[in-house]
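In: Curious how this folds, go ahead:
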Amino acid sequence: MDQKFQPLFESLTFPNQTEIRNRFVLAPLTHVSSNDDGSISDVEIDYMRQRSKDVGLAISAASNVNDVGKAFPGQPSVAHDSNMDGLKRLAQAMKENGAKAIVQIHHGGAQALPQLTPDGDVVAPSEMDLKSFGDPKEHHARPITEEEIEQTIKDFGEATRRVIEAGFDGVEIHGANHYLIHQFVSTYYNRRNDKWGEDRLLFPMRVVDEVTQTVQQYADEKFIVGYRFSPEEPESPGISMEITEQLVKALVEKPLDYLHASLMDIESPTREGKYKDIQRVELLHKWIDGKMPLIGIGSIFTAEDALKAIQSGNVELIALGREILLDYQFIEKIKDGRTDEIISQYDPEREDRHNLPPKLWKQFDDGFYPLPRTDGK
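Out: Prediction:
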């Protein structure tokens, strides 16, 4: 290995004293490959084993905590005890080569797909119509009731219990990407005039408390709890960096082990407001103030990109998303001094080149995700 890349392979210790072997994280990637009932498929096991092989921390695809929260075809479920056998197999596969295995717990909220939920029911903080996950037609989301909110919070706790019992090393609370927790924070999605609208941090903080209390009850002190969030959203009015500052400063007071910023470009600047043009990760790192590590993600396609992100001092960990789908040997090639062999472009003529599950390959081929391509599309 070229020694300049050594910082990428330094270990890191979380606040709960759990240590991971390097600075690489497998991002929670939507693979659309679970069975239709949300149980873990053999294809998914092989894919997750392969992508978890070299990272320090491996995060599963977003996994719905109840049936009304299902937002993707082929989404894994942590909503039922009947999911346990598959989850145990998944935990074993993700941990097989030394990574710490994390399940991202998720509720789609308004983004849930009615063709996947019981009776086509979709709930959100406030009533709205929208399209989601490539669906060509809009669907309707009704306001979630207070009773349902309380039950959903409990569902996050029950999902956490299942993750613990399945043998995983942690959970990541999915508070990003326009899903339910994000929606409660957002002034675009949350137009309620009850306590859940007056205090837009109430729902995420209640979920965090439910999850961490469940961990205290069922897990040991080495169980990892993280939280993912989107720092800004394009809708106006929506989540701004000023709102995210409040969110981050509340989260760092909770017994969490890391925060995870969801970004398309790790160097992206703030869009508007008093922090306009300042890099988002720079602001986030400042607000966290050393209390826990920050995971950054977005447009890291080369070894140099990864090194630059770590050496910026704004993130402690780097999540690999599109790149680890293009080349599951990305980390191994850096370690072995073969950076010139890293695959950083999608080749639609070589289905064998990227080792993707068939349904995920089709999404790449259809241009569902923006990424470098050999055909220039």
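In: all contacts plus neighbour counts: C-alpha atoms, from now on.
Out: OK.
In: how many neighbours does the closest residue to residue 106 other than its chain neighbours have?
Out: For residue 106, the nearest residue in space outside its immediate sequence neighbours is residue 64; the separation is 4.8 Å by C-alpha to C-alpha, 6 or more residues apart in numbering. Neighbouring residues of residue 64 were enumerated by other C-alpha atoms under 10 Å; the total is 28.
In: pretty sure residue 64 contacts residue 83?
Out: No - applying C-alpha atoms under 8 Å as the test, residue 64 and residue 83 come out as separate, 11.3 Å apart.
In: Overlap in contacts, those two.
Out: Common neighbours of residue 64 and residue 83, counting by C-alpha atoms under 8 Å, 6 or more residues apart in numbering, are residue 77.
In: ok, which stretches of this structure are strands?
Out: Listed in chain order, the strands found in the chain under DSSP state E are 12-13, 19-20, 24-26, 57-59, 63-64, 100-106, 123-124, 128-130, 139-143, 170-175, 224-229, 258-261, 294-297, 317-320.
In: Out of the ones you listed, flag the one nearest residue 190.
Out: Each of those has some distance to residue 190 by C-alpha to C-alpha; the shortest is strand 123-124, at 8.2 Å.
In: ok so, going back, could you dump the strands of the chain into JSON lines and include distance to residue 288?
Out: JSON lines is the format used below for the strands of the chain (distance: least, C-alpha to C-alpha, whole Å):
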{"stretch": "strand 12-13", "distance to residue 288": "16"}
{"stretch": "strand 19-20", "distance to residue 288": "20"}
{"stretch": "strand 24-26", "distance to residue 288": "19"}
{"stretch": "strand 57-59", "distance to residue 288": "20"}
{"stretch": "strand 63-64", "distance to residue 288": "27"}
{"stretch": "strand 100-106", "distance to residue 288": "21"}
{"stretch": "strand 123-124", "distance to residue 288": "29"}
{"stretch": "strand 128-130", "distance to residue 288": "34"}
{"stretch": "strand 139-143", "distance to residue 288": "33"}
{"stretch": "strand 170-175", "distance to residue 288": "17"}
{"stretch": "strand 224-229", "distance to residue 288": "13"}
{"stretch": "strand 258-261", "distance to residue 288": "9"}
{"stretch": "strand 294-297", "distance to residue 288": "8"}
{"stretch": "strand 317-320", "distance to residue 288": "14"}
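In: Could you also give me the structure for this second sequence? I'd like to compare it with the first:
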Amino acid sequence: MADLFTPYNYKNLTLRNRIVMPPMCQYSVKTEDGIPNEWHYVHYVSRAVGGTGLIIVEMTAVHPEGRITDQDTGIWGDEHIPAYRRLVDAVHSYGTKIGIQLGHAGRKAQDADPPVAPSAIPFNDSFRMPRVLSAQEIEQLIEAHKQAARRAVEAGFDTVEIHGAHGYLIHQFHSPLTNKREDAYGQDLALFGERVVRAVKEVVPEGMPILMRVSAQEYVDGGYDVEYCLEICKRYRDAGVDIFHVSSGGEGPIGSGGGPKAEPGYQVELAAEIKRQLEVPVIAVGLLDEYQDAQDVILSGKADLVAIGRAMLRDPYWAIHAAKALDGEQKVPKPYERGYRS
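Out: Predicted structure coming up:
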């Protein structure tokens, strides 16, 4: 039986444990060029030193207008590659694997004027009215995801994650709440995301798994449920997604911060249902701050990996501390060993 510290293998991806640092925006780019800086380098490398199995770099925009804010990272040009390659090489040197989440904020791009979206529906009264994407622009954004994935491969990332959750662009296309188009992309709500997946698959190596983050349930009136999401995810799986990173929310005031009555593990059953129905590996996430809660998810078989978000912001060495608390194998860097001797 696998536990939190059992190595994980899928295709050419081998992780030393089942602990994932999920993408969490840092809003720390000091210019508008989207290039990660020393903050990002220290932030991610410290979690590799801290024993994390897989780090997924924050949502990284495939287009300048696709950032949530102008302080977000991007990968829309080849000039971004060297900074990511430096980061990847450092993370690898500490035995951790690293992926990158590729995304576009769509109507939730706060600094775009105007933002773009499948339909002219603003996120709320505080957000700008989005401009409707033309068929030609949709083609360009599919290509932008493809080229961003190519750059990620050139930078040395071990995997790429496509962002299809939390009310951002792909989620906007596959949600009936936000896609009121009358063309092919409105008649087939999974089409845009499916085409993005196929485009990414064209440029990643055969052995590199493709991850996708999805909101399995929306917490608004008329929002979709997990049964609807399963049908969308089948399309994404068949297009080339290997592992689903299962979250929820994003189309209303309740987003990734938690659903109604959110409590530790509140999204785990959503992940378990996608794993069971689609027969794919899944990453569970959602207030799994306590070591035993994360351990129990893996022991139960409801998910293959667990993502530790806010707790890892507070503690870069969460994985090492979890190993100590749960009697797992501790891989403490040699310079720190005396700090862990009893």
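In: Map residue 209 of structure 1 onto structure 2.
Out: Here residue 209 of structure 1 is matched to residue 198 in structure 2, going by TM-score structural alignment.
In: Which residues are in contact with its match?
Out: Each residue near residue 198 of structure 2 by C-alpha under 8 Å, 6+ apart is listed here: 239, 240.
In: Report the separation between it and residue 263 of structure 2.
Out: When distances are taken as C-alpha to C-alpha, to the nearest Å, residue 198 of structure 2 and residue 263 of structure 2 turn out to be 36 Å apart.
In: one step back: could you measure the match of residue 209 of structure 1 against residue 44 of structure 2, distance?
Out: Using C-alpha to C-alpha, one obtains 29 Å as the distance from residue 198 of structure 2 to residue 44 of structure 2.
In: End to end on stretch 231-240 of structure 1, go ahead and measure it.
Out: The first and last residues of stretch 231-240 of structure 1 sit 7 Å apart, counting by C-alpha to C-alpha.
In: what about the helices in structure 2?
Out: Counting by DSSP state H, structure 2 has helices at residues 38-49, 81-93, 135-155, 169-174, 184-187, 191-203, 226-239, 268-278, 291-300, 310-314, 318-326.
In: Of all these, which one is nearest residue 18 of structure 2?
Out: Taking C-alpha to C-alpha as the criterion, residue 18 of structure 2 comes closest to helix 291-300 out of these, the separation being 8.0 Å.
In: Just checking the distance from the closest one to the centre of its chain.
Out: Using C-alpha atoms, centre = their mean, to the nearest Å, the mean C-alpha position of helix 291-300 of structure 2 is found 21 Å from that of the whole chain.
In: Any buried residues in that helix, and which?
Out: Of the residues in helix 291-300 of structure 2, 291, 294, 295, 296, 297, 298 count as buried by neighbour count, 16 or more other C-alpha atoms under 10 Å.
In: against structure 1, where does it fall?
Out: Structural correspondence for helix 291-300 of structure 2: residues 303-312 of structure 1, per TM-score structural alignment.
In: now do stretch 213-223 of structure 2
Out: Equivalent residues of stretch 213-223 of structure 2 are located at 228-238 in structure 1, counting by TM-score structural alignment.
In: got the buried residues for that stretch?
Out: 228, 229, 230, 231, 232, 233, 238.
In: try stretch 137-152 of structure 2
Out: Within stretch 137-152 of structure 2, the residues that qualify as buried are 141, 142, 143, 144, 145, 146, 147, 148, 149, 150, 151, 152, counting by 16+ other C-alpha under 10 Å.
In: One more: stretch 258-278 of structure 2?
Out: For stretch 258-278 of structure 2, the buried set under the neighbour-count rule, 16+ other C-alpha under 10 Å, comprises 258-259, 265-268, 270-275, 278.
In: now stretch 21-28 of structure 1
Out: By neighbour count with 16+ other C-alpha under 10 Å, stretch 21-28 of structure 1 contains the buried residues 21, 22, 23, 24, 25, 26, 27, 28.
In: Chain neighbours aside, what residue packs nearest to the residue mapped onto the last one from structure 2?
Out: Right, the one you point to is residue 28 of structure 1. Under the alignment (TM-score structural alignment), residue 28 of structure 1 maps onto residue 23 of structure 2. Counting by C-alpha to C-alpha, 6+ apart, the nearest residue to residue 23 of structure 2 once its immediate chain neighbours are dropped is residue 58, at 3.9 Å.
In: Equivalent analysis for residue 323 of structure 1, please.
Out: Taking C-alpha to C-alpha, 6+ apart, and ignoring the residues beside it in sequence, residue 323 of structure 1 has residue 301 as its nearest neighbour in space, at 5.3 Å.
In: what separates the one you found from residue 330 of structure 1, distance-wise?
Out: To residue 330 of structure 1, residue 301 of structure 1 is 9 Å away according to C-alpha to C-alpha.
In: now do residue 197 of structure 1
Out: Residue 197 of structure 1 is 44 Å from residue 330 of structure 1, where distance means C-alpha to C-alpha.
In: What's the match for the residue nearest to residue 106 of structure 1 in structure 2?
Out: The equivalent of residue 64 of structure 1 in structure 2 is residue 61 (alignment by TM-score structural alignment).
In: Touching, that match and residue 70? I think so.
Out: No - contact criterion C-alpha under 8 Å: residue 61 of structure 2 and residue 70 do not qualify, at 10.3 Å.
In: Centroid-nearest residue for structure 1?
Out: The structure's structure 1 has its C-alpha centroid closest to residue 28; by C-alpha atoms, centre = their mean the separation is 4.3 Å.
In: Much appreciated, bye for now.
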